[in-house]
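1. Sequence plus the predicted model coming up.
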Amino acid sequence: MKQKIVHEQLLQQKMNKSLIQAINVLQFSSTELLEYIQQVTKDNPLIEEVSYDYELAEYRSNNSASTPFEDLNERTLSMSDQLKEQLYTININPEYKPIVNFGIDSLDDSGYLDITLDEWATQCETSLDKVEQALTYIQSLDPTGIGARSLRECIILQLKQMNLFQFYMEDLLDNKLAWVAEENLDAIANEYQITRADARKAIQAIQGCHPKPGTLLVEKKSEFIIPEAVVRKEAGEWRISFYSWSNPTITMDETYKDVHDVGQEAESYLKEKYNQVDWLQYVLTYRKNTLERVIYKIVEKQASFFEHGYFMLQPFTLQKIADELGVHVSTVSRAIRGKYVQTNYGVLPLKFFLQPGIKQRDGKFVAAFTIKKVITELVEFEDKHNPLSDEVIRMKIDNEFGIKIARRTVMKYREQLGIPSSMKRKVGGN
């Protein structure tokens, strides 16, 4: 009986290790995955061939403006470079870009802001309000926690992004962090009047956060963006075609699979290498299946975007997609990291499709990105001698786009975009 229990415990540990490794591979972008497969192939002499139905050469020939995969060693990207490349995915006012870039250049190696907001404002000769908005832009970039000013803020940003933040966690991080390190369930449960199960979830959530997110953006070669899938309309329906480079066909040399008279050391080596391929195929399948479920759900929820464009982007969050797929929010977060899909509007990061929303006066929800996009367009083409007031913008959004929001919402998003009031935008006259 005891031997059976020990065997089951060892089996459970092996399963947990395999799952952890599978989750790590889930985080890889297509480029990182290709590099990883190449490294495993190089280290395993029993792998004869790794083949793809759709070769990179064919993808490059159809996307000649992109950088070839083999030429990625021409330039390396620092943490700052990688963060600045993400700025195109957010709706940022050009006026803020130099302020944001200065903030990114002021991060330390761990990803923390290394100057005060007052120093930042002084160096950029701008207001504290604009610096605070610039910091919001930086803190919206990947990985979550970038731009934090303390470990406490870094962890809170990550908890909120995964919808795991609870009201008592600020005090726990400020005053009782030792309890988290000690995994003192009773002390946390008694202090905050919660169950031991909730205390355990809080500890796991906090321990699952990365204390130094900047280290996740180690200097690396410039990436050729390789999408996971292409979304196109066929026979009146939106269909998803997944590229096979995330799940290639691996051909093994089977010569030595049943050999048992080569000595114990050689036999153990062969067994290890065959098991390595089985494990590789397992983690690749796990990544493929998880990612396909996420992308299918995104396309289902964002069908109006694919049909009509940016103005029809729908609110959709990490938590909501996790709930609908029946997985943990951290799984979705890892699945979308560094992943792209090819659309009629270009190659877009999966993160783009997960947008917060606000409730309209009629009870319906609309993506914040959509409202900001509309505001930006209206202001860009307004009569500069008679600019639109917030109330007029609200009316136009209602009449022309059917989006019903309050004037204060227009003002809030206009300010977030760094767009001055109508009085300050007016050209000529007082």
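-> Okay, I see it. Numbers count the residues shown, from 1 in each chain.
2. hey, let's count contacts and neighbours off CA atoms from now on
-> Fine.
3. in the stretch 1-150 of the chain, which spans are strands?
-> Counting by DSSP state E, counting those that start in this stretch, the segments of the stretch 1-150 of the chain that form strands are 47-51, 76-77.
4. Put together a markdown table for these, with mean neighbour count on each row.
-> Supplementary listing: the strands of the stretch 1-150 of the chain in a markdown table, determined by neighbours: other Cα atoms under 10 Å:
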| stretch | mean neighbour count |
| --- | --- |
| strand 47-51 | 15 |
| strand 76-77 | 14 |
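5. what would those strands look like in CSV with distance to Arg60?
-> Shown next, in CSV, are those (distance: least, Cα to Cα, whole Å):
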stretch, distance to Arg60
strand 47-51, 17
strand 76-77, 20
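6. adding another structure so you can compare the two:
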Amino acid sequence: MRLGLHQSARMEQRLIQSPQMIQAMQILQLAGADLEERIEHELVENPFLEQVEGDGQSTAEPAPTPEGESERLNRTIDDLDQAWREIAGRDSGGRPSRAAASAGGEDEDLKLAAMNNTPARYHSLGEALADQIGLFDLAPRDRALAEYLAYSFDARGFLPEGVEEAARVCPLPGTSAEELQAVLSVLREQVHPALGARDLRECLLLQLEAHGEDEPLVRALVEHHLEDLTTNRLPRIAKATGATIEEIKHALEALRGLDPCPGREFGEERAAAITPDVLVDEQEGGYVVRLTRQRFPSLRLSGGYKELLKQGGNDPAVQQWIKKRVEAARWFLDALAQRESTLERIAKVIFERQHDFLDKGARALRPLRMQEVADATHVHISTVSRAVSGKYAQTPQGILPLKFFFTGGTTNDSGEVESQTSIKARIRDLIGKEDRDHPLSDDQIAEVLEKEQGVRIARRTVTKYRKALDIPSSAQRRAY
């Protein structure tokens, strides 16, 4: 076999994303709090952006005419959407992707995996404890060890590896398990008696000890029968302990006031307050969908750059720097306007489709897929996904994530398609009204839905929806 080098020519298409296009994609996905941060950052970094405040005088450049601005904005949106179509239709090697070939709904779009919701902001347990530790009367080394522990706890406030292992890997030289245990005892005394527990069992036992609980049956339930408690197997516990069901229920009351997650009070389970991005208001028998524009500062391009260009004279470096910053400011303003336009159009289509939900609640939610909204707004499904990611709407039924309104469904006996959310609401209602002494099994729920409400659904689907609602099984719901 002969080896050699050969030259050949071939033509191929490649999508080159400009920095402006990438910025527009990023701005589109930002949720409210993150967008506020981004705006503040741009105001600091770019001297040619300024905030509009009241009717104060400014040297700002006049805004483009509505016609010119609208035309430029529409071009930008079209360019961005075409980019999304190209990106979603190609894999990393530039070949058509399987997702593009299947052209399915949002469940089948492989690109959506990269467009998950922007994480909500949390105040971490470590930060919260570090703030409190600063108020304690501790020696410098003990304070450092306390902060080390604070950042070693998991989100529940547990220390799964135990004090011995935490001491072994502690970056402070010479740290012993005894020394670290003494500091942990201070945290338990000052903050929560179960901080640093290795698991749920130790967490509950520490709290029983702190509360002075000495009832043998209560401790026995935690030490030996915790798994049976979580699955409501009271008869099995009664057989093992010799106690009656009533005695076990009485002992359970002592456990109900205990905290299974000592870090939950200030940890990652506590989300920041939600400010909606979309408002849905009832007006004259209908609904008006609008954005919460007032939460963001109004920006414009400062006219001061013209004077700076004059002062820069013939210095090419100065001229180039000014022109780049001005262009960056213009593109940022365009990206903000594009985000607003895209989000508003998508929100209006969502609530046109979900009009009945606004009047009647979750049971009236109709099946809706992102592809349907994409088709109605003439954008790619990836654009819809980015636009709704991490965004919330304030509706007559409460504040809800925009992704809540996208759901699949099933056909009822009337030939109408009913959404998954609506079916879940039916299941929740049935369980809420059941006889606790004889709770409904998943088979019985499926039977009631079909015979009494005309919704044909498999038992395994009932199980799936019940678990999604975080509702225990019938055995766990049974009252003894």
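-> Received, thanks. Computed from a predicted model, the values in this text were never measured in an experiment.
7. Please name whichever of the strands of the stretch 1-150 of structure 1 is nearest to Ile295 of structure 1.
-> Proximity to Ile295 of structure 1 (Cα to Cα) singles out strand 47-51 among the strands of the stretch 1-150 of structure 1, at 23.8 Å.
8. Once aligned, what mean separation remains between that closest one and structure 2?
-> Mean deviation of strand 47-51 of structure 1 relative to structure 2 after superposition (mean Cα distance after the TM-score superposition for structure 1): 3.4 Å.
9. Against Leu164 of structure 1, how distant is Gln158 of structure 1?
-> According to Cα to Cα, to the nearest Å, Gln158 of structure 1 and Leu164 of structure 1 sit 8 Å apart.
10. The two - which one has more neighbours?
-> For Gln158 of structure 1 versus Leu164, the count of surrounding residues by other Cα atoms under 10 Å is larger for Gln158: 23 against 17.
11. what helix or strand is the more buried one on?
-> Here Gln158 of structure 1 sits within helix 151-161, counting by DSSP states H and E.
12. starting at the chain centroid, how far to that helix?
-> What separates the centre of helix 151-161 of structure 1 from the centre of its chain is 15 Å, taken as Cα atoms, centre = their mean, to the nearest Å.
13. buried set for it?
-> Of all the residues in helix 151-161 of structure 1, those buried under the rule 16 or more other Cα atoms under 10 Å are 151-159, 161.
14. Stretch 339-353 of structure 2 now?
-> Neighbour-count burial for stretch 339-353 of structure 2 flags 339-344, 346-351, 353 (criterion: 16+ other Cα under 10 Å).
15. Helices of the stretch 151-300 of structure 2, residue ranges please.
-> Under the criterion DSSP state H, counting those that start in this stretch, the stretch 151-300 of structure 2 carries helices at the ranges 162-168, 177-190, 200-210, 216-224, 226-230, 234-241, 245-256.
16. Tell me which of those is the most buried.
-> When neighbours are counted by mean count of other Cα atoms under 10 Å, the highest per-stretch mean among the helices of the stretch 151-300 of structure 2 falls to helix 200-210, a mean of 19.
17. Which positions in structure 1 sit opposite that helix in the alignment?
-> With the alignment judged by TM-score structural alignment, no segment of structure 1 is matched to helix 200-210 of structure 2.
18. So what angle separates the directions of that helix and helix 245-256?
-> Between helix 200-210 of structure 2 and helix 245-256, the angle comes out at 90 degrees (axes from the mean of the first three to the mean of the last three Cα atoms, to 10 degrees).
19. how far does the longest helix seen in structure 2 sit from the chain's center?
-> Here the longest helix in structure 2 is taken by residue count, with DSSP state H as the criterion, and it is helix 316-353. What separates the centre of helix 316-353 of structure 2 from the centre of its chain is 25 Å, taken as Cα atoms, centre = their mean.
20. other SSEs contacting that helix?
-> Helix 316-353 of structure 2 makes packing contacts with helix 19-29, helix 66-88, strand 286-291, strand 299-301, helix 304-311, helix 370-377, helix 381-388 when contacts are defined by 3 or more Cα pairs under 8 Å, 6 or more residues apart in numbering; DSSP states H and E.
21. how big is the offset of the fourth one relative to structure 1?
-> The reference is to strand 299-301 of structure 2. In the superposition against structure 1, strand 299-301 of structure 2 averages 3.2 Å from its aligned positions (mean Cα distance after the TM-score superposition for structure 1).
22. Go ahead and measure how far that strand is from the middle of the chain.
-> In this view, strand 299-301 of structure 2 has its centroid 31 Å away from the chain centroid, taken as Cα atoms, centre = their mean.
23. What is it packed up against?
-> Secondary-structure packing of strand 299-301 of structure 2 (3+ Cα pairs under 8 Å, 6+ apart): strand 49-51, helix 316-353.
24. Mind checking those for the one nearest to Val163 of structure 2?
-> Proximity of these to Val163 of structure 2 was assessed by Cα to Cα; the nearest stretch is helix 316-353, lying at 49.6 Å.
25. Please point out which parts of whichever helix or strand comes after that closest one sit buried.
-> Reading on from helix 316-353 of structure 2 to the C-terminus, the next helix or strand found by DSSP H and E is helix 355-360. Neighbour counts over helix 355-360 of structure 2 (16+ other Cα under 10 Å) mark 355, 357-358 as buried.
26. What range does helix 355-360 of structure 2 cover in structure 1?
-> Matched against structure 1 by TM-score structural alignment, helix 355-360 of structure 2 falls on residues 303-308.
27. Show me the contact partners of that stretch.
-> By Cα atoms under 8 Å, 6 or more residues apart in numbering, the surrounding residues in contact with stretch 303-308 of structure 1 are 238, 299, 311-314, 343-344.
28. What subset of those residues is buried?
-> Judged by neighbour count, with 16+ other Cα under 10 Å as the criterion, the buried members of the contacts of stretch 303-308 of structure 1 are 299, 311-314, 343.
29. and His238 of structure 1, what pairs with it in structure 2?
-> No, residue 238 of structure 1 isn't His; it's Trp. Trp238 of structure 1 is assigned Tyr287 in structure 2 as its aligned equivalent, the criterion being TM-score structural alignment.
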